[in-house]
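Chemist: Turn this into a structure:
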Amino acid sequence: MTLQEIFALSPIMLAFGVHAQLSKTTQNSTSNVKEEDVEVIRIVESRIQRLSSGATGLGLDSYETPQSVSIVEDDTIANYQLDDINSLFEHVTGINIDRTETDRTYFNSRGFDITSMHVDGSGVPFGDIFVGDMDTAIYERVEFIRGSNGLITGLGNPSGTVNYVRKRPENDFAARVDLTYGRWAKMRAVADVSTPLTESGTWAARAVVVHQDKESWLNLYGNNRNVVYGVVDGQISDTVTVTVGYSFHDNNAEGNTWGAVPQIYSDGTQADFPASTTTAMNWTYWDTLNRNAFAEVSWFINDDLNFTSKLNHINYEEQSELFYTYWNTGLDRQTGLGLLGYPGKFSAKDDTLIWDNTLQGNFNTWGREHTFIVGVSLADAQTSDLDSAAMSGFDVMPAFAGWTGNEVSRPEWAAPTEAGFADIKLNRYYTAMQLSVSDRLDLVLGGSFIDYDNEGEAWGASTSTTEDGTSPYLGFTWEAIDNVNFYASYSDIYQPQYYLNEDIEPLGSAYGRSYEAGVKSRFENNFLISLALFRTEQENLYEFLGYDDGDGVDDEDYSDDFTYALYQGITVASNGFEVEVSGPLNDEWSLIGGLTVLNMRGENGSEARTHIPRRTFKLLADYAPQWNEKLNAGVSVRWQSEVYSETTGFGRITQDSYGLVGGYASYTFNQQLSLHVNVDNILDETYLGSVRSEQTFAGSPTDYSVTLRWDF
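Modeler: This is a model prediction of the structure:
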């Protein structure tokens, strides 16, 4: 029986799974409550005590987890106006962004691309390019688990996993409205309302609505998005809690780039264009639509055992008309000539169904209490891509720069043809245990087994593969002295890859090993300092080679050489260290930030993936002065070292080291009304969004906004 049939035949599954695991404190408190009060206490307390599955699936906090974990809460997201995942990721320790185009983004950590994006612990970990601006208003926090993540994704990707934790109803009525106006005609409105549905509070609902419209420092570019999110949770018995919800995310971009501005001339000189420069035409657009229906049930079997089941149905669509520029002999520095045009029209649909089931609990043996989790995750993702050939627009372009967007008229398009399709089934079976060896020593043991099947094609070439593999996990934490935890962890890497090699055949899986060791020290007020040493050895990792149409002929005008994107497998070793701080430093200051130092080498010992910075520093410092409780402020700092890439035949593109400073200030007039001012890149630093390829665009100049906030 397929997942679609299960979904259609079993309505009860729409109620399966709630992320409402009770802590030991909660369990003890409920055991002393009168029987008639149990149902009220359980749902209210589970909302308060809701724990993330974290890096191991065991609900461990950052201090107890034998890996590096960063958590950004919703108040930080709101204070610094981190309205989309790009702006959020920019401020997280060890996370880097490559913005090679306006609407497609790569994220990486510890030298490798992040391919695992989860929501409430569920996700299909495939794809390294993320399209559109995903809004953050519907999340109460975002977790970044760096390093190999085999226990929670089953695939051991060495970069890490991002887990978005959706907002849930609160115990009391609460409402907030934010109205923002900013540079480049930014207008943003957010409404967030949570309310109990019953007098006892056992049922409650929450809704979030977002509208944003913004232009850009890039000529022609603008973005409009609308988000609607709703969720209801409650109890259907003394032991069963239910959550159902739905999110709608409509993102529309215009004047966007496919590829971007060339960064090197044919004579090897690096280009230096104004920050507003673009290669877009005025008819280009890229629209994306994400719809996610989810349902969860948690069955509180007894004080030591909880069963959770979660069902997610994700429907994704995109439509675009794009314009790409390329060259044969390169861009001439004297004349600005040498660029050629390549229009394209594309549509894509992804339909994904994920069913996660976990049994989590405690058991006693050897006179000590231990925790465990056993899980089964079944995922089915079906994708379809259609392309429409342009009947015109393959033009020799005029001198660059200075284009207005009218150089090439919108083409007539041929009937759409199927560019590719895929039916991916990913079933994983996993278990983990935290064994309490002594009062100070815990072992974390686990592993997962993966059954992966992909039936698909790309322009007639088969991408079909069938594989299975395992990712064992071993870790420990040793609290040598009070509030000082030493830890280490190991995991195999096993990552199926859907790319084609130069023989136009599936590249196969990447595999290897990942190690991490470190120490975490916890102070008063839960201020945490951590030091992590890491090493990753990965083989058959995909690396882009170029485009080809498969006919073996290098066509002079390249007009039919973009059929296949081809990759080769490389061997890469990554090692380095991270220092991170998080939490309240004292009554007035709170910090989130850290330093990452990275080294990457290829098989022959040469530098690898040089577009990734070897040193980065991130810091968010919040200040709440006791001398004026109505005033709050914060400073953001992010810095990265030099990056570069070698082009084919023209030389090196370099981005020197740079730092960006931003911040916010807010004033609370009364319990309901406050004013917030945000500024980013205060020093108006000039920098490139990436050097991953020969084309990119400039990062944002100084940006600012003002927000009026009502709390009800």
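Chemist: can we go C-alpha only for contacts and neighbour counts from here?
Modeler: Noted.
Chemist: In terms of secondary structure, what does whichever strand in the chain runs longest contact?
Modeler: Scanning the chain for the strand with the most residues, using DSSP state E, yields strand 339-365. The contact analysis (3 or more CA pairs under 8 Å, 6 or more residues apart in numbering; DSSP states H and E) places strand 339-365 against strand 305-327, strand 368-388.
Chemist: next one: it to chain centre, how far?
Modeler: 11 Å (CA atoms, centre = their mean, to the nearest Å).
Chemist: one step back: next, format the helices and strands packed on strand 339-365 as a markdown table and append distance to Glu215 and mean neighbour count.
Modeler: Output for those, formatted as a markdown table (distance: least, CA to CA, whole Å; neighbours: other CA atoms under 10 Å):
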| stretch | distance to Glu215 | mean neighbour count |
| --- | --- | --- |
| strand 305-327 | 18 | 21 |
| strand 368-388 | 28 | 19 |
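Chemist: need these in TSV with distance to Leu340, can you?
Modeler: TSV is the format used below for the helices and strands packed on strand 339-365 (distance: least, CA to CA, whole Å):
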stretch	distance to Leu340
strand 305-327	5
strand 368-388	19
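Chemist: contact partners of stretch 73-90?
Modeler: The contact list for stretch 73-90, computed with CA atoms under 8 Å, 6 or more residues apart in numbering, reads 95-97, 133-137, 139-142, 634, 638, 663-664, 676, 678.
Chemist: again but with stretch 206-218, I slipped
Modeler: Contacts for stretch 206-218 (CA under 8 Å, 6+ apart): 137-138, 167-170, 184-195, 221-232, 275-278, 700-701.
Chemist: Tell me if I'm right that Val374 and Asp356 touch.
Modeler: No. In this structure Val374 lies outside contact range of Asp356 using CA atoms under 8 Å: 10.8 Å.
Chemist: run this one through as well so I can compare:
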Amino acid sequence: MSFHANNRRTNLSPNLLALAICVASSAAVAADDSSATTHGDAAAPSVLELGATEIGATQLSSTTEGSGSYTTGPMQTATKLPLTIRETPQAVTVITRQRMDDQAMTSVNDVVRATPGLFLSQSSGPGRQTYSSRGFDIDNIMYDGLPSSYQPYSMAVQPNLAMFDRVEIIRGATGLVTGAGNPSAAINMVRKRPTITPQVTLTGAAGSWDDYRGEIDASGALNDNGTLRGRVVGSYQGADSFRDKEENDHGLFYAIGEADLSESTTATLGFSRQEEQTNYFWGGLPLGTDGHHLDLPRSTYPGTDWENKKLKIDTVFGEVDHRFDNDWKLHVAGSSSTLNGEFSGTYLSRYAGPLETTAYQSHNTDKQTAVDAFASGPIEAFGRTHEVVVGASHRVYDATSKEYSPYTTAWPIGAPKPDFVRDSKTRNVTTQEGVYLTSRFSLADPLTLILGGRLDWYDYDDRSGDGDYKVTRNLTRYAGLIYKLDDHYSVYASYTDIFNPQNSKDLSGKVLEPIVGENYEVGIKGEYFDGALNASLAVFQIDQKNRATLADSQVGCPVMTCYQASGKVRSQGIDAELQGALTENWQVGAGYTYTRAHYIKDENPDNNNQRFDTDTPEHLFKVSTMYRLQGPLEKLRVGGNVYWQSRMYNDVPVGAGSYRVEQGSYAVTDLMAGYEVNKHLDLQVNANNIFDRVYYSSIGYNTTWGSTDNYGNPRSYMLTAKYKF
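Modeler: Got it, this is the predicted structure:
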């Protein structure tokens, strides 16, 4: 695969595309209908247990593909125990394959925008997006349960949804499964798996601003008895934008194989390559010198003719699952990815007074490796059956950045590309090792206690300077108590925490203790139709403490500035959600979240009791729904989405004072309609922002440098045709 900055219509490499078609054809031909039988747990994804018209017929499986559902069965994202949404003592959301398809989602940005309690910000540019939950940035994205560092300001890739069955989101602190991070949320991208029964799907889509997408997805058994299965996905998307001159390309190749080595052992091996290219990713529309919005046309393109960002990420992953005779299981998983990114960009700035361009170039290489192994199973004690998970993990994040000069803040607008010359290189390696134990104790028929603990060793190695620091044997704790009121309702209370190392030093020259985020949560959950519909209401509080603040005295400080671990931020709120089937033909995913995050103690005393982050909304309401008509119109389905958020603002420094720039509360409405022409062909149209609401999806906070306004998408349309055989 290769993309070229000056040729947006570049297709997938002919060799890779031919390989995708060849493998897809082989998978379909080799699969035999007579082999469509279950081979242990590995084949379970091919057995989709809830059809669109079978509400309440049976318990949902974890796999969502083909279920027609907006919810799922047991998941392991929160604790590694296989828990349903009702059994998990935290706020949980799943974005299923059906919901992705109904909303024509293509990237994790779409998932974040649709998930209750999550906020998507692009204040540093449309290609440098940040995700937040409960007032804090999300800095880990998981893949099949393996955490991966997410660095939005450098070279983060937006995972292409074509290769995923579902996305599981746990809000709050998630240190038990991710190790270090913020007390925000865990986003777990769960990959599609091979099926025994043959299936091939071809998808084509065309939308506003020359947005075209093609996709092939083929899966099936590769031998007569179905013990060897394979799947391949290829995808390419090329699009312009509502902004003049903006161009984007996305390419994906994904292949995965499963083998039943015995009746008890299954091995999985997979590979993916994803590529992205865009000529607009940094900065946005500047604020006026007085702090006001300039209210320029939405089509304004603030980039340059030579601006470009190219990313390529290769990932190899594998798993081995062994099932013992005593119902215990062993799971070993590993992943290795290499990301290469070239970054030549600009943003508009006023460092010297007049509006000019800040120009910068870098070349990044990020390598991430993760290994995780755990055993799980039942134990008998005190006349009751309990569950235990014990495991260990190892992560390495190796980041190299090659910097170029000039890094200039005074490049004339519209000037040719600077003659960039590489002048420096930085490299840092972060290693995390952990061991963990989780137990679910059945205290009584209606009462369950979940206890978990994790020890982590964290090592940051700055190979370009002297900024090394370590954290040794950090203890992460997890506790949850769930009481079943009846067959449908449960109440719960939980405590979770997470640590985040920091490199500031105290007066003795010692690195400060890690920042700790503690999540307290109580709630009630409802489960209906054997889990086909889930409802929840939670109240939460997060305390993030040990934040670095200036030391009361700098006398004897061995470094330039000394700090103390005394800062604290508190986040409090309400989380309500409904997801799944209201009737056998009506799916819904809806949520309301209120979050107030504020400083308790900060380096700047003026911040105390003030909002922690004013350019994120305190209130979020999101609803998605889809209804399949009956009778003569049974082939037709209709649906839509509503996104509403409260106002957000920034107090922009202007001279000796400030000006409050804001985006008021707003709602965006989308509609969709689909028609099943026959068992092979399905057509769907999506109309987004149908009332063409003009709004800023992110707002600036400084008149001098790259803090910028970014408009949300205007009204747009997408037509999708899907053919299955």
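Chemist: quick revisit: against structure 2, where does the longest strand of structure 1 fall?
Modeler: The alignment of strand 339-365 of structure 1 onto structure 2 (TM-score structural alignment) covers residues 355-381.
Chemist: Now do the helices in structure 2.
Modeler: Ranges of helices in structure 2, per DSSP state H, are 14-30, 97-102, 108-114, 175-178.
Chemist: Okay, buried residues for the longest one please.
Modeler: Residues 17, 20-21, 23-28, 30 are the ones in helix 14-30 of structure 2 that count as buried (16 or more other CA atoms under 10 Å).
Chemist: again with stretch 657-674 of structure 2
Modeler: 661-663, 668-674.
Chemist: Okay, and which of those map to strands?
Modeler: Judged by DSSP E, the buried residues of stretch 657-674 of structure 2 include 661-663, 668-674 as members of strands.
Chemist: which pair in those residues spans the largest distance?
Modeler: Distances among those were taken as CA to CA; the most separated pair is Val661 and Gly674, at 40.9 Å.
Chemist: which ones are touching Glu258 of structure 2?
Modeler: Neighbouring residues of Glu258 of structure 2 by CA under 8 Å, 6+ apart: 42, 194, 227-230, 266-269.
Chemist: tell me the two of the residues you listed that are most distant?
Modeler: By the measure CA to CA, Thr227 and Leu269 form the most distant pair in the contacts of Glu258 of structure 2, at 14.2 Å.
Chemist: Of these two, which one has the most company?
Modeler: Between Thr227 of structure 2 and Leu269, Thr227 has the larger neighbour count (other CA atoms under 10 Å), namely 23 against 18.
Chemist: from the middle of its chain, how far away would stretch 160-176 of structure 1 be?
Modeler: With CA atoms, centre = their mean, you get 17 Å for stretch 160-176 of structure 1.
Chemist: repeat for stretch 159-171 of structure 1
Modeler: 11 Å.
Chemist: which residue numbers in structure 2 go with that stretch?
Modeler: Against structure 2, the aligned range for stretch 159-171 of structure 1 is residues 184-196 (TM-score structural alignment).
Chemist: Inside strands: which ones of the contacts of stretch 73-90 of structure 1?
Modeler: Counting by DSSP E, the contacts of stretch 73-90 of structure 1 place 95-97, 139-142, 634, 638, 663-664, 676, 678 in strands.
Chemist: what's the farthest-apart pair in the buried residues of helix 14-30 of structure 2?
Modeler: Leu17 and Ala30 (19.8 Å).
Chemist: So which of the helices and strands packed on strand 339-365 of structure 1 is nearest Asp442 of structure 1?
Modeler: strand 368-388 (9.1 Å).
Chemist: Check how far the closest one sits from its aligned residues in structure 2, on average.
Modeler: On superposition with structure 2, the mean distance recorded for strand 368-388 of structure 1 (mean CA distance after the TM-score superposition for structure 1) is 0.8 Å.
Chemist: name the helices or strands packed onto that strand?
Modeler: Secondary-structure packing of strand 368-388 of structure 1 (3+ CA pairs under 8 Å, 6+ apart): helix 3-9, strand 339-365, strand 417-436.
Chemist: which stretch among the helices and strands packed on strand 339-365 of structure 1 comes nearest Leu51 of structure 1?
Modeler: Going by CA to CA, the one of these nearest Leu51 of structure 1 is strand 305-327, 12.9 Å.
Chemist: For His619 of structure 2, see how far away the residue nearest to Ile21 of structure 2 when sequence neighbours are not counted is.
Modeler: Once flanking residues are discounted, Ile21 of structure 2 sits nearest to Ile216: 7.9 Å by CA to CA, 6 or more residues apart in numbering. According to CA to CA, to the nearest Å, Ile216 of structure 2 and His619 of structure 2 sit 39 Å apart.
Chemist: These two: which has the busier surroundings?
Modeler: Comparing Ile216 of structure 2 with His619 by neighbour count (other CA under 10 Å), the higher total belongs to Ile216, at 22 against 19.
Chemist: Tell me the residue in structure 1 aligned with the more buried one.
Modeler: When structure 1 is aligned by TM-score structural alignment, Ile216 of structure 2 is paired with Ala191.
Chemist: Gly567 of structure 2 and Leu449 of structure 2: what is the separation?
Modeler: Distance of Gly567 of structure 2 to Leu449 of structure 2, computed by CA to CA: 32 Å.
Chemist: Contacts only, for the residue positioned nearest the centre of structure 2.
Modeler: Centroid-nearest residue in structure 2, with CA atoms, centre = their mean: Ile187, separated by 4.5 Å. By CA under 8 Å, 6+ apart, the residues touching Ile187 of structure 2 are 140-142, 167-170.
Chemist: Same check for those, but in structure 1.
Modeler: For the contacts of Ile187 of structure 2, the contacts that are reproduced in structure 1, applying both residues aligned by TM-score structural alignment, their matches' CA atoms under 8 Å, are 140-142, 167-170.
Chemist: Of those residues, just say which sits nearest to Val429 of structure 2.
Modeler: Asn140 (16.4 Å).
Chemist: Count the residues that sit near the counterpart of the closest one in structure 1.
Modeler: Structural alignment places Asn140 of structure 2 opposite Ser116 in structure 1 (criterion: TM-score structural alignment). Using other CA under 10 Å, Ser116 of structure 1 is surrounded by 23 other residues.
Chemist: How about Ser116 of structure 1: what's its closest non-neighbour residue?
Modeler: Per CA to CA, 6+ apart, closest to Ser116 of structure 1 is Pro125, 4.2 Å.
Chemist: Was I right to think the one you found contacts Asn149?
Modeler: No. The criterion here is CA under 8 Å, and Pro125 of structure 1 misses it with Asn149 at 10.7 Å.
Chemist: what residue of structure 2 matches up with Ser674 of structure 1?
Modeler: Under the alignment defined by TM-score structural alignment, Ser674 of structure 1 corresponds to Asp682 in structure 2.
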